[in-house]
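1. What would the 3D arrangement of this be:
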Amino acid sequence: MRVSLKDVALHAGVSIKTVSNVVNGYQHVAPAMRERVQRSIDELGYQPNLTARHLRKGRTGIVALALPELGNPYFAELAAEVIDAAARHDYTVLMDHTRGRRDQELLVSQGFRSQVIDGLILSPIELSTEDLRERGEHVPLVLLGEREYDLPYDHIAVDNVAAAREAVRHLLALGRRRIAFLGARRGHSQPAHLRLQGWREELDAAGVVADERLVAVTDGWGHADGAAAMARLLDTGHRPDAVFAYNDLIALGAMRVLSERGLRIPEDVAVVGFDDVVEGRYGTVTLTSVSPDKASIARTAVESVLCRLHGGAPEPRRVHAPYTLVCRESTLGRR
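-> This is a model prediction of the structure:
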């Protein structure tokens, strides 16, 4: 049978209120009393009924996380961090896979799960500002990712222009001048547009002409897209001496083609990715990459939802998540 607060109280010889204070982290409990109650909790194997606790507060204890591409290691790693961050607040995460499709993003943003969630963390790809402005749902919403929205929602994102400039600056410092950008998008895709902007700005600041023939468009985010873009670029005869890729998967696909064409990494072509996924750390040539602090992004997102839920932080926040450039063999070689 499930152990109750009453069972713990009888075992410890204290009141139910005292046990409740210990379980809920109430500060004003004498250390000796707290230790006594905790000993009974441990011996009896008491587990708090989180569902009942949330329901007493009019909550479900569930936060939804909607991501565009669960097959992408970056989003899988981010999801794991969000789940861990939510668990520290006794919350469960409900996953939604939007596949980056506008209809699916509209569905989750307009609250089709509003009866079972307390808040929503959404990483949109296709939603416009108008789509979100017309949102009638009152469940707290926190946005992730690099699309720009002028909206009253907390938004957590890496400064893409600054991060791209740092990546290109690293390549320039190594003496590279023909730096390609792989992962530009047709139409308007803000993360790619912003990273391409950073590429141009840093080259310009260094007095290096940005050769637009070295900008390769991809239709997707994966290995195959990077491989195809690299192959097309090499086939034109405009060989770069370095590559800055929109993400790690594109970079890894490009590295495969470079190797197949007999080009050495980094001696002939240095490569930098973006996202710092685990796969890039264990290849034959480890990948230099811009590494967003996924744990910080997840923690800030969960805390922002809960803060909104409890009426805190009246002004929407635009949070620039921390990142670092992690330099590995694809630019520095083996040492």
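2. CA atoms for contacts and neighbours, from now on please.
-> Fine.
3. Who are the packing partners of the helix or strand hosting residue 63?
-> Residue 63 belongs to strand 62-67 when assigned by DSSP states H and E. On a contact count with 3 or more Cα pairs under 8 Å, 6 or more residues apart in numbering; DSSP states H and E, strand 62-67 meets helix 73-87, strand 92-97, strand 119-122.
4. And the contacts of that strand?
-> Outside of strand 62-67, the residues within contact range by Cα atoms under 8 Å, 6 or more residues apart in numbering are 75, 79, 86, 91-100, 105, 108, 116-124.
5. Buried only: go through the residues you listed for me.
-> For the contacts of strand 62-67, a burial check counting by 16 or more other Cα atoms under 10 Å picks out 75, 79, 86, 91-93, 96-100, 105, 108, 117-124.
6. Could you find the closest non-adjacent residue to the residue nearest the centre of the chain?
-> Centroid-nearest residue in the chain, with Cα atoms, centre = their mean: residue 78, separated by 4.5 Å. Closest residue in space to residue 78, ignoring its immediate chain neighbours: residue 294 at 5.7 Å, by Cα to Cα, 6 or more residues apart in numbering.
7. Quick one: the strands in the stretch 101-250 of the chain, in order.
-> 119-122, 141-144, 154-157, 179-184, 215-217, 242-245 (DSSP state E, counting those that start in this stretch).
8. For residue 299, find the nearest of those strands.
-> Ranking those by proximity to residue 299 (Cα to Cα) places strand 154-157 first, at 10.6 Å.
9. Alongside the first, I'd like the structure of this one:
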Amino acid sequence: MGVSLKDIAHRAGVSLATVSNVVNGYRPVGEQTRRRVQQAIDELGYTPNLSARHLRRGRTGLIALAIPELNNPYFAELADAAIREAAGLGYTLVMESTAADRETELMLLGSRRHIIDGLILSPVRVTREDVLARTDTTPLVLIGEGVYDVPHDHIAIDNVAAARTAVRHLLDLGRRRIAFIGSGNGQDRQSAHLRLRGYREALAGAGLAVQPRLVAPTDQFGRRDGLSAMSQLLALDEPPDAVFGYNDLVAIGAMRAVREAGRRIPDDIAVVGIDDIEEGRFSHPGLTSVSPDKEHIGRLAVRRLVALIEGQPLAPPADLDLPFHLVVRGSTIGGRPSVAG
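-> So this is what the prediction gives:
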């Protein structure tokens, strides 16, 4: 037989209601009493039945994290933090891959009350109007880019400012023919356009005109895309002396092309990305990158969602821009890594 709340109450010398309040967090309990109950829980080896608890509250205990691609290290690192935070709050997080497909994103925004208690979505194709037209009441938190000005929390970094930071670093190093790899088709508020805007603003701030031939569009944002685009840039009569990649995967692909062309990094061409994924830290040379706090993003998204599910008081929904910093490595200056605010 398993340990019951009644067994804990007997061991701690308190009422069954008090034990229930401690275990379920219903009401404040005095610290001394809480310690006695917790000691009894530890001694008896009590493990709460989370499934039963959720069912009593009319919930499934499941929350979903929907991201564009499962094989992107950025999302993998963010998801790891979200999974751990959910488990700590008594929820199971399930993963969904949208493949950046509009119909899939719309399906996830639709009614799924009988399956999940809440949804964290990283949108790519759905619009602000799609979200505003949503009739499902399942709690929703948005992360990343794609939708703004909606009555839901939206957690991201300021992509324009992040791109400006990356390009200004290259400008400060004396680079002047700076390319951008990763501009693409899509909505103006998607991250590619926001990062392109930051790139342009940084150049304008240095009194430099954008050279269209140095802006390389890509269909996707992976290593192969960076490799292909960089190969084309190297074939120009005047190739770039620095490259800003849409993300670290693009930048790592670009570094491969530079090395295969017999050029030196960073002597001939400096390279910087965004995301600060682990692969970039172990590349050779190490990749300079704008580092968002993926741990914070994942944990905060889960905390905000669980608070909505459990009806806890929250501030009104808002666009929450989280901090970032530039980690300088060998792909731009060589030597040991450093951090720039």
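10. now the closest residue to residue 148 of structure 2 other than its chain neighbours: how far from residue 234 of structure 2?
-> Computed as Cα to Cα, 6+ apart, the closest residue to residue 148 of structure 2 that is not its neighbour in sequence is residue 128, at 6.4 Å. Distance of residue 128 of structure 2 to residue 234 of structure 2, given as Cα to Cα, to the nearest Å: 39 Å.
11. Those two: which is more packed in?
-> Taking residue 128 of structure 2 and residue 234 together and counting by other Cα atoms under 10 Å, residue 234 has the greater number of neighbours (16 against 13).
12. Map the more buried one onto structure 1.
-> Aligned by TM-score structural alignment, residue 234 of structure 2 pairs with residue 234 of structure 1.
13. for that match, what are its contacts?
-> Per Cα under 8 Å, 6+ apart, neighbours of residue 234 of structure 1: none.
14. What of residue 166 of structure 1?
-> So residue 166 of structure 1 contacts residue 325 (Cα under 8 Å, 6+ apart).
15. repeat for residue 306 of structure 2
-> 89, 118.
16. helix/strand/coil for it?
-> At residue 306 of structure 2 the chain is in helix, as set by DSSP: H, G, I helix; E, B strand; the rest coil.
17. What does it correspond to in structure 1?
-> In structure 1, residue 306 of structure 2 lands on residue 306 (TM-score structural alignment).
18. The strand holding residue 63 of structure 1 vs structure 2 - mean distance after superposition?
-> By mean Cα distance after the TM-score superposition for structure 1, the fitted strand 62-67 of structure 1 averages 1.1 Å away from its aligned residues in structure 2.
19. now the angle from that strand to helix 73-87?
-> For strand 62-67 of structure 1 against helix 73-87, the angle by axes from the mean of the first three to the mean of the last three Cα atoms, to 10 degrees is 170 degrees.
20. Measure how far strand 62-67 of structure 1 is from the centre of its chain, please.
-> Strand 62-67 of structure 1 sits 13 Å away from the centroid of its parent chain (Cα atoms, centre = their mean, to the nearest Å).
21. Could you do stretch 43-52 of structure 2 as well?
-> On Cα atoms, centre = their mean, the centre of stretch 43-52 of structure 2 falls 32 Å from that of its chain.
22. likewise stretch 233-247 of structure 2?
-> For stretch 233-247 of structure 2, the distance to the chain centre is 27 Å (Cα atoms, centre = their mean).
23. Can you report how many residues neighbour residue 20 of structure 1?
-> Using other Cα under 10 Å, residue 20 of structure 1 has 17 neighbouring residues.
24. Hmm, residue 5 and it touching each other?
-> Yes. Using Cα atoms under 8 Å, residue 20 of structure 1 is in contact with residue 5, at 7.1 Å.
25. hang on, the earlier thing: among the strands of the stretch 101-250 of structure 1, which is nearest residue 312 of structure 1?
-> Closest to residue 312 of structure 1 of the strands of the stretch 101-250 of structure 1 is strand 154-157 (Cα to Cα; 12.1 Å).
26. how much does that closest one stray from structure 2?
-> Looks like 1.3 Å for strand 154-157 of structure 1 (mean Cα distance after the TM-score superposition for structure 1).
27. Map residue 291 of structure 2 onto structure 1.
-> By TM-score structural alignment, residue 291 of structure 2 lines up with residue 291.
28. Mean deviation, the host helix or strand of its match versus structure 2?
-> Residue 291 of structure 1 is part of strand 288-292 when elements are defined by DSSP H and E. Superposed on structure 2, strand 288-292 of structure 1 shows a mean distance of 0.7 Å to its aligned residues (mean Cα distance after the TM-score superposition for structure 1).
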